[in-house]
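Enquirer: Predicted model follows, preceded by the sequence.
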Amino acid sequence: MTDASPLVFGRHSGHEQVVFCQDAASGLRAIVAVHSTALGPSLGGTRFFPYESEDAALEDVLHLSRGMTYKNALAGLDHGGGKAVIIGDPQRHKTETLLRAYGRFVASLGGRYITACDVGTYVADMDTVARECRHVTGRSPAEGGAGDSSVLTAFGVFQGMRACAERLWGEPTLAGHRVGVAGVGKVGSKLAGLLIDDGASVVATDVSEPAMSRLRTERPEVEVADDTPSLLRSGIDVYAPCALGGALDDEVAATLDARGVAAVCGGANNQLEHPGVEKSLDDAGILYAPDYVVNSGGVIQVADELHGFSFDRAKGKAARILDTTREIFAVAGDEGVPPAVAADRIAERRIADVARLRDIHVGG
């Protein structure tokens, strides 16, 4: 394991530490990025994905780990931001040996980084990683963990969407409104169920036919769209991107504006394809709930696991996403900035305020 190359420094990303991890025998190629430990040990999931190149993997882990710093700050957690990526196809390359080798590398960081599930990794994988490392969360109930974090991720997105509804229509409910959910995997399918139970109508799409098939069986009330462009043309009030990042670009923003979509609130990470999209949405009068705020229910759940998991306690913390999103919209209005900018400012204030406490000498 060696420190990252100058390719990291040249990006001026502000990361504290980036390490490249390789175990040739198991085929492990991983990158761990610690963006900040100002609030505490960095916490974020491990993504297992067939990146086109090492540079693409590095770009992703730097982006994701920075996002975790802001997400954890606004979730009120005593954790900084970190993330890891494993390069490879999880269907072909994931093995017990590879995951345990990865666990050894995480352990070598001495607790500066705590890992959990992300795209391509699951609860059972974290149980395997934990055989070599204690800095792991998102484990199975059988191993003393919290289990599937998508439950509270979806719940948190729903709370953020309730704040959007309140801001737009005066009541914190989606009843009588139409929501388009793009991506009905672990989070999107649960979000669709919460919306239907709240009285909303839901139209959904996913590139995975098995995922759509499961949704049709579990929630036959959901209308199906062939693809995302069809979903956006279907007359929705709220767009919920719940698949991979980069879902919001200039073209999508223009489409949402033209179709009269009132809000965007979804579970996907890093939804803005590039800086400036948030202003395009704001200029078009589309209310954007920052993704790293509303999808923080999952990290709230896995962080709670580190203290002896209580679902009720974690759900209570995730319910506060409603109030946090309300605060962001209020600050955005008061300061005349898009909600994404307001969220960044609130997070940065908390990080600075708490980090300052390290200057208070407590003896010992």
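Expert: Great, that's in hand.
Enquirer: use CA for all of it now, contacts and neighbours both
Expert: OK.
Enquirer: neighbouring contacts of stretch 48-68?
Expert: By Cα atoms under 8 Å, 6 or more residues apart in numbering, the list of residues contacting stretch 48-68 from outside reads 13, 15, 31-36, 43-44, 80-90, 118-121, 269-270, 292.
Enquirer: Next, name the residue at the spatial heart of this structure.
Expert: In the chain, the residue lying closest to the centroid (Cα atoms, centre = their mean) is residue 269, at 4.3 Å.
Enquirer: which ones are touching that one?
Expert: Listed by Cα under 8 Å, 6+ apart, the contact set of residue 269 reads 64, 244-245, 291-292, 295.
Enquirer: As TSV, the residues you listed with distance to residue 74 would be great.
Expert: Listed next are these as TSV, based on distance: Cα to Cα, whole Å:
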residue	distance to residue 74
64	15
244	21
245	20
291	11
292	8
295	11
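Enquirer: try it against this one:
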Amino acid sequence: MAALWDYPDFDDHEGVHLFRDRAAGLTAIVAIHSTALGPAAGGTRFWHYADGEDALTDALRLSRGMSFKNAMAGLPMGGGKGVVLADPARTKTPALLAAFGRAIDSLGGRYVTAEDVGMSDADMVAISAETRHVAGLPVGQGAAGGDPGPLTALGVFLGLKAAVRRGLKRDDLAGVHVAIQGVGSVGGGLARRLAAEGARLTIADVDAGRAHALAAELGGTAVDKADILRVEAEVVSPCALGAILDAETIATLNAPIVAGGANNQLATPEDGTRLQARGILYAPDYVINAGGIINVGLEYLGQGDRAEVEARIAQIPGRLDQIWDESAATGDPAALVADRIAMRLIGRG
């Protein structure tokens, strides 16, 4: 096993913390990439991994992405990520959540957690019994906070519309064909917003029943999850797990735009160049999907209400246009341009 700092995705992380509580059934990683702008914020992923190295790689990649996401969103927060390694049955107990809350609290506020894949607002409530360094808690009407998924979906929707304006020269979505990979909280919310504006949908999900049910509800088409990235469409929208855009999948894309809510969509930095070489307009994931962290970040900081959250999410299209303008002017891939801007913002440029 390679030393931590020899991992390809280790990027001078400030800290990588491993936690084990056998009695509670907890094995977890908290990766802190940067606290240059403030406490490292990023949700916790509850997932069953094939091995521990996959979990560590995920934590490293996701925490770096959160540094960039929070910086680009204008939040005074750094980047971190929690990963709880689930058993094959994804057993989640009160004791496990309490142990993870204590682990977070032991970091003294350097890391702030919230929901991610496999975690709910009810889980955040359980964790909050052990630490105050948690967001995404249930809130009253009109307040910032709560489940970040619908706000992530809003930002992706606005960013996708900006991509359609840029790539297709269209101001409306009527008849625009969007292929969505993953229709959980974010992808499902996006699908409903797109359908309301007349988009034509093809969807897939690891839960085929969920995909077919949503397709029936919205008048779309469901396909097998193995086929969704090859669907001929105007937009491919990855809204599941990351690292799905690589040399093989990019070569078979049948859409001129990629704009979706998944984190870390590019398997390697070179894949941004591959997208550009094919003439595919790419919306950098940590820019377009920042709505959720804006919501829970402002909740944790106590800065503003739901209206302020939505006003900040409305700035996402402008940030994408800035990236695409610089990409066009320099000839550099949009993904590289976004990384360069984010690195400057966190003092590493």
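Expert: Thanks, I have it. Not measured: the values here are computed from a predicted model.
Enquirer: Need the TM-score from the superposition.
Expert: Put the two chains on top of each other and the TM-score (TM-score structural alignment, normalised by the length of structure 2) is 0.93; 345 aligned residues with a Cα RMSD of 2.1 Å.
Enquirer: hmm, back to that, restricted to buried residues, select the contacts of stretch 48-68 of structure 1 in ChimeraX.
Expert: Those of these that count as buried under 16 or more other Cα atoms under 10 Å are selected in ChimeraX with:
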select :15,31,32,33,34,35,36,43,44,80,81,82,83,84,85,86,87,88,90,118,120,121,269,270,292
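Enquirer: returning to what we had before: list only those of the contacts of residue 269 of structure 1 flagged as buried.
Expert: By 16+ other Cα under 10 Å, the contacts of residue 269 of structure 1 give 64, 245, 291-292, 295 as buried.
Enquirer: now, which of those residues lie within helices?
Expert: Among these, the members found in helices (DSSP state H) are 64, 291-292.
Enquirer: Read off where stretch 242-253 of structure 1 ends up in structure 2.
Expert: Counting by TM-score structural alignment, stretch 242-253 of structure 1 pairs with residues 239-250 of structure 2.
Enquirer: Give me the residues contacting that stretch.
Expert: So stretch 239-250 of structure 2 is contacted by 180-184, 186-187, 205, 229-230, 260-268, 271, 274-275 (Cα under 8 Å, 6+ apart).
Enquirer: Report the spatially nearest residue to the alignment partner in structure 1 of residue 77 of structure 2, omitting neighbours in sequence.
Expert: Using TM-score structural alignment, the partner of residue 77 of structure 2 in structure 1 is residue 79. In this structure, residue 79 of structure 1 finds its nearest non-sequential neighbour in residue 40, 4.2 Å apart by Cα to Cα, 6 or more residues apart in numbering.
Enquirer: Which position in structure 2 pairs with that neighbour?
Expert: Matched across to structure 2, residue 40 of structure 1 falls on residue 38, judged by TM-score structural alignment.
Enquirer: How many residues are close by its match?
Expert: Here the count is done by other Cα atoms under 10 Å, and residue 38 of structure 2 has 18 residues near it.
Enquirer: Can you find the partner of residue 278 of structure 2 in structure 1?
Expert: In structure 1, residue 278 of structure 2 lands on residue 284 (TM-score structural alignment).
Enquirer: what about the closest residue to that match other than its chain neighbours, which helix or strand?
Expert: Closest residue to residue 284 of structure 1 apart from its sequence neighbours, by Cα to Cα, 6+ apart: residue 257 at 5.9 Å. Taking DSSP states H and E as the definition, one finds residue 257 of structure 1 inside helix 250-258.
Enquirer: With residue 178 of structure 2 instead?
Expert: Using DSSP H and E, residue 178 of structure 2 maps to strand 177-181.
Enquirer: thinking again about what came up before, for the match of residue 77 of structure 2, give me its contacts.
Expert: For residue 79 of structure 1, the contact set (Cα under 8 Å, 6+ apart) comprises 37-43, 69, 72-73.
Enquirer: where do the strands sit along the stretch 151-300 of structure 1?
Expert: Secondary structure of the stretch 151-300 of structure 1 (DSSP state E, counting those that start in this stretch): strands at 178-182, 201-205, 223-224, 238-241, 263-264, 287-288.
Enquirer: Which stretch of structure 2 lines up against the fifth one?
Expert: Under TM-score structural alignment, the counterpart of strand 263-264 of structure 1 in structure 2 spans residues 257-258.
Enquirer: quick one: that stretch to structure 1 mean distance?
Expert: Stretch 257-258 of structure 2, aligned to structure 1 and superposed, deviates on average by 0.3 Å (mean Cα distance after the TM-score superposition for structure 1).
Enquirer: Let me see the ranges of the helices in the stretch 1-150 of structure 2.
Expert: 52-72, 94-105, 121-128, 149-168 (DSSP state H, counting those that start in this stretch).
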